[in-house]
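Chemist: Just to be clear, the model below is a prediction. Sequence and coordinates:
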Amino acid sequence: MLVLAICRICEPIAFMGIFPYVYFMIEDFHVTEDASKISFYAGMVTSAFTFAEFSTGLLWGRLSDKIGRKPVLLTGLAGTALSVLVFGFAPNLTVALLARAIGGLLNGNLGVLQSTVAELVTAKEHQPRAYTIMPVVWCLGSIVGPMIGGALARPCISYPSLFPPGTIWDKYPYLLPNLFSALVVLVGVINGFLFLEETHAQKKMQRDRGLELGNWILSKFMGFRKCTEPRDEKTKFSDEIQPLIDHDEQLPTYRTNDNTPVNSPRLRSASVSTIPQDSLDLTQSKDLMGVGISQTFTRPVVLNIISFGILAFHTMTFDQLLPVFLATAPPKDKVEMSLPLKFVDGFNLDSKTVGIILSIQGAYQLLINMFLVPKIIGRFGALRSFRFIAVAYFLLYLVTPYLVLLPPGYRMIGLAVVLAWKCTFQTIVYPSNAILTADSAPSRLALGTINGVAASTASLCRAFGPTISGILYAVGLKSGYSGLAWWSTALVAISGAVVGLMLPDPASRSPSHDDNTNAHDRDVEVAE
């Protein structure tokens, strides 16, 4: 999980790093002289990544079911590195959109990461803690990314003594933060290549030369030698064996201390003739890795995917709208105000301040992820936690646009309350949905496909969210209803509440279904 977390943290740094300066980047491209339209183009930049990610999300998910999680994760990281480099050199909007699309096409890590965590952590009592680890990592990236993006963007303006005008930093004012992001992603690729272990049930015992090299490197350091020592197979997999055999029974295939992938007894025993072939060669027997489409995409799975997509739509809308909302200047011409709906104003903050605010938001998310979220999900369960937040989410979007009506001295206090509200909801609802999706899956061998579809659905919704909200925000500024985009997002959140209330409890599935699923998974585990 630690190695996986180091790989994961690279992406929020790269993804969130553009938010503090994307408004000013669009200004510098001179694609429009109308300040009210900048939000639309900023939404396009955000959506380019997610549209492209949608088109390949299912492909990467299914590919991870066939070749393993590790190669797909490393490919996604490499694609992110290429994307941020091109984005840093972007001279115009077209290249910027192309750069973001490259990142989305080559990155299917959202669904694959969910599958990897589900394969690592199967005990229900560990799920609340385990499923908050990746959100904690995202929060760390959300702290570093905006802070670096806001601080390093346009260095010739922010630090003229260090970056004099006329240099490459003047020609490409947004290159520096993207170089930093690319360097971080490169560290993540190296970390994953050397130390990330495969988790796919059928692929994890194949030889991994990168992991062998990483173990050799660790063996040269005194403090890490124990990490590379072979462990007894029976001890290593005792959690898998224990439910399947009596205490006095020995499985002959686990009587070796040789833990090398080539000679692994788990790999050799996969050819045992007593195990049904359709449990062993899952890529050939049915449509989706051993499970047919109708058996894979059951009603609970489909409802969880839909709820995940709706959630992605309105939360990404908030994330994209907020920096634009904070950077928007008050209108030059006074707009007639007619409360409660007609009003126009903005915070008029610079990129540094926006970056600091987003970083503080990430720090708060980190703290509650570590100390609050596992306790809440553990106490109330994933389903009740998800339903409560899904029902209450729309209130957040109703309230947010009214922050500009507060007296200047109270605006930041109001903003802090809204951000704490948003972060608390978001950090609870995503792990809850991930747990519900994993628990509703008919077989863990199809998790890559299920999470691939979920990731594609979320990417499509994330793509439409910023674009639609950008258009509505521009229309609202023009018409005098600056809350239009926020209130439209509230309607989407209400639809998410309806779907959330329809979600069944995974614990209520019929015993026969669970027995068949567990038996199927146990057959494959014994075979491996």
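Modeler: Everything's here; your move. Just so it is clear, the structure is predicted and the values come from calculations on it, not from any experiment. Numbering: from 1, shown residues only.

Chemist: going forward, measure contacts between C-alpha atoms and count neighbours the same way
Modeler: Will do.

Chemist: Tell me how many other residues surround the residue nearest to Val499 when sequence neighbours are not counted.
Modeler: Closest residue to Val499 apart from its sequence neighbours, by C-alpha to C-alpha, 6 or more residues apart in numbering: Ser307 at 6.1 Å. By other C-alpha atoms under 10 Å, 28 other residues sit near Ser307.

Chemist: another one to put next to it:
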Amino acid sequence: MSPPRGVDEEEGQGLLAEVPRQDRASSSGHASSSSSRAPSDSGRDEPARRQGPGGKPSEVVGWLDLPNKDQLFVLAVCRLSEPLSNVCLLPYIFYLVRSVLTAEHTARDPDSGSGIDTSLAAEVSAYSGLLVAAFPLAQFFVSLPWGYLSDYQGRKFSIVIGLAISVIANAAFGFSRSFGALLFWRTLAGLANGNIGIMRTMTAEIVKERKFQTKAFLLLPLVFNSGMVFSLALGGILAEPAVSLPWLFGPQGLFNWCKGEAGVQWVIDFPYALPALMNSCMLAVAFLLSVFWLRETLAGKEDQRDVGVLGGQVVVRWFGRVVLRRKDATYMALKDVEEVFFASAPGTTDRDSRSRFELGEIEKPLANVTARPVDNSPTAARGPPKKMPFRSIFTSRTVAALVSFGLLPLHNSAFMHIFPVYLSTPHAPSSSYANLLSFTGGLGLRSSTIGIWLGAFGICGILLQLFIYPRMQARLGTLGVFKVSLMIFPAVYLLAPYLSILPEEGWWSWTRWPALGVIVWGQIMARTMAIPSTVILLTEAAPAKNVLGTVHGAGNMLASLARAVGPAVGGAVYAAGVTEGVVGAVWWFYLVAVTIIAAAWCWGVQGKSGEEETDRR
């Protein structure tokens, strides 16, 4: 089954139409005639219209126009699991790995002292690359099984279980004292976060109308960017709190109740535990929200009884009665929506209502009950569509979108690991500079400075995603925006290592700060355009709506493998470059090379597959 007609990846406005191809002609004709006859009120609730591509009017959909905003909100909070678990350690990973390696070296050789510092940058880069790669590698092995499980057992189950494991793994990670323990808990967190593709699938199932889907699919990348900003700043500021937050955890700190000489003892013993504990607490909130308020969206299971949601309704009613002191006079016992209409019919008495209440049926507020339109279409009468054979899912268009989906994290994840390590690497003396290719050293920044810098520019990425990306996507199309991002990435990676040759002291030392801003801004801008584009392109490439979970599971599996390979290979190449005195090796010979391959694939194979698919439709 091929994607429905009218889905044009060059415009990227739609993701998957709800009506199958064989029913579209009649359904669309009926819909258009019905809409032309439908009376219009004041137009107040209708989205504004603007001139779209080809001179056709298109609706301007705002964030407040999205349906099921409560479910999208809960899903967005759950999406914070990955950036909190995966990204928070990046600002302080150099210092975390250094402290662990120093302790292990000292335990093996008490006379080694600080001798480890002689090869610090290379060793820390190699080990931190393994630590970063463990999370996505674990995701790789479980993404497709999570997708299969969600297609048969439901979406909510996998999300709830994943969040519960993430809470435990994050807390334990912060109190680990050895590299092996760090690796174990990070791997467990990766296993718990193999359900990201399921969240994307739920977005498509929560927001079914085509005109809202482009906006809705921006939500998860937007939350991911927000989570990255928050977690990067959180990790940088809360790491080593006795030093970075002395007024709270120092010798005279507010929380130094035991009056320790160096500060709060447990943050001195575990200087990197506080960011992990904060992550665990926030993930616990997401877990509770998902249990009590997230509704199932899998076809055939969305109307089944959910004890968690019922419990959430009890909590809401209790909060309204006890805290807000609302009267419950508008509540009545309802078994289904039809009773809303029959409750006010002649012959319905209070005794009838009381008898229904006494039978133990669940109360529902009358004001919040809405009637569902009955779908009498032939598609609804046939029931849920049959599952496609596994091999039939991966058409040429799907494979093309999957490859692009995987190439993006292959270089982006490597950058996210290498760049903080590079910024933490001590600045090399000017004598180490030989020519435009042979130089080494980093910027020697502290973890708090790195976190604030990356977090501040991450805010710019959020603003780009909110205000710039929708306009670019409407003007250039999804594939067009993706191509623009692929032209920005190589330029950023080519110039990034030259920050090392800017002076650390003297009158010209100020130049490295705006130069650093240009590099960070360029990468975040390209990333902001690329991530939602690849998600939309992958969703459009799915041959049928009922295999979205499998397609996104495969995409997440491939992306997880790329996020594992990227930091591991990047860390090894960076370590070799620092050792050989060529810090730009990883930038020029790995990151730039991958982006060139991604651009060639996008302009070549993916573009042709999209054109062929359009011709067939």
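Modeler: Arrived safely, thanks for sending. The model shown is predicted, which means the values in this text are computed figures rather than measured ones.

Chemist: picking up where we left off before, translate the residue nearest to Val499 of structure 1 into the numbering of structure 2.
Modeler: The alignment partner of Ser307 of structure 1 in structure 2, by TM-score structural alignment, is Ser404.

Chemist: same question, Tyr481 of structure 1
Modeler: In structure 2, Tyr481 of structure 1 lands on Val582 (TM-score structural alignment).

Chemist: So its match sits against Leu436, correct?
Modeler: No - in this structure, Val582 of structure 2 is not within contact of Leu436 by C-alpha atoms under 8 Å, at 9.7 Å.

Chemist: Same drill for the two, tell me which one is more crowded.
Modeler: Neighbour count, other C-alpha under 10 Å: between Val582 of structure 2 and Leu436, Val582 has more, with 22 against 10.

Chemist: Tell me who's in contact with the more buried one.
Modeler: By C-alpha atoms under 8 Å, 6 or more residues apart in numbering, the contact set of Val582 of structure 2 is Leu437, Ser438, Phe439, Thr440.

Chemist: Going by neighbour count, which of these are buried?
Modeler: Neighbour counting with 16 or more other C-alpha atoms under 10 Å marks Phe439, Thr440 as buried within the contacts of Val582 of structure 2.

Chemist: Let me know the secondary structure of Tyr148 of structure 2.
Modeler: helix (DSSP: H, G, I helix; E, B strand; the rest coil).

Chemist: Distance of the closest residue to it other than its chain neighbours relative to Arg21 of structure 2?
Modeler: Leaving aside its sequence neighbours, Tyr148 of structure 2 sits nearest to Thr550 (C-alpha to C-alpha, 6+ apart; 6.1 Å). From Thr550 of structure 2 across to Arg21 of structure 2, the span is 21 Å (C-alpha to C-alpha, to the nearest Å).

Chemist: Compare these two (neighbour count), which wins?
Modeler: Thr550 (26 against 16).

Chemist: What's the match for the more buried one in structure 1?
Modeler: Aligned by TM-score structural alignment, Thr550 of structure 2 pairs with Thr449 of structure 1.

Chemist: I'd like to know which elements the helix or strand encompassing that match is packed against.
Modeler: Using DSSP states H and E, Thr449 of structure 1 sits within helix 447-479. Contacts defined by 3 or more C-alpha pairs under 8 Å, 6 or more residues apart in numbering; DSSP states H and E place helix 447-479 of structure 1 against helix 38-67, helix 109-120, helix 299-327, helix 484-502.

Chemist: Would you mind getting the average deviation of that helix from structure 2?
Modeler: The superposed helix 447-479 of structure 1 is, by mean C-alpha distance after the TM-score superposition for structure 1, a mean 0.8 Å from where its aligned residues fall in structure 2.

Chemist: gap between that helix and the chain center?
Modeler: 14 Å (C-alpha atoms, centre = their mean, to the nearest Å).

Chemist: for stretch 478-492 of structure 1, same thing?
Modeler: 26 Å.

Chemist: mind listing what's buried in it?
Modeler: Neighbour-count burial for stretch 478-492 of structure 1 [16+ other C-alpha under 10 Å]: Gly480, Tyr481, Ser482, Gly483, Leu484, Ala485, Trp486, Trp487, Ser488, Thr489, Ala490, Val492.

Chemist: do stretch 172-185 of structure 2 as well
Modeler: In stretch 172-185 of structure 2, counting by 16+ other C-alpha under 10 Å, buried: Ala172, Phe173, Gly174, Phe175, Ser176, Arg177, Phe179, Leu182, Leu183, Phe184, Trp185.

Chemist: Quick check: the residue lying closest to Ser81 of structure 2 once chain neighbours are set aside vs Ala544 of structure 2, distance?
Modeler: Spatially, and ignoring its direct neighbours in sequence, Ser81 of structure 2 is nearest to Leu283 (6.3 Å; C-alpha to C-alpha, 6+ apart). Taking C-alpha to C-alpha as the measure, Leu283 of structure 2 and Ala544 of structure 2 are separated by 33 Å.

Chemist: I'm done for today, thanks for sticking with me.
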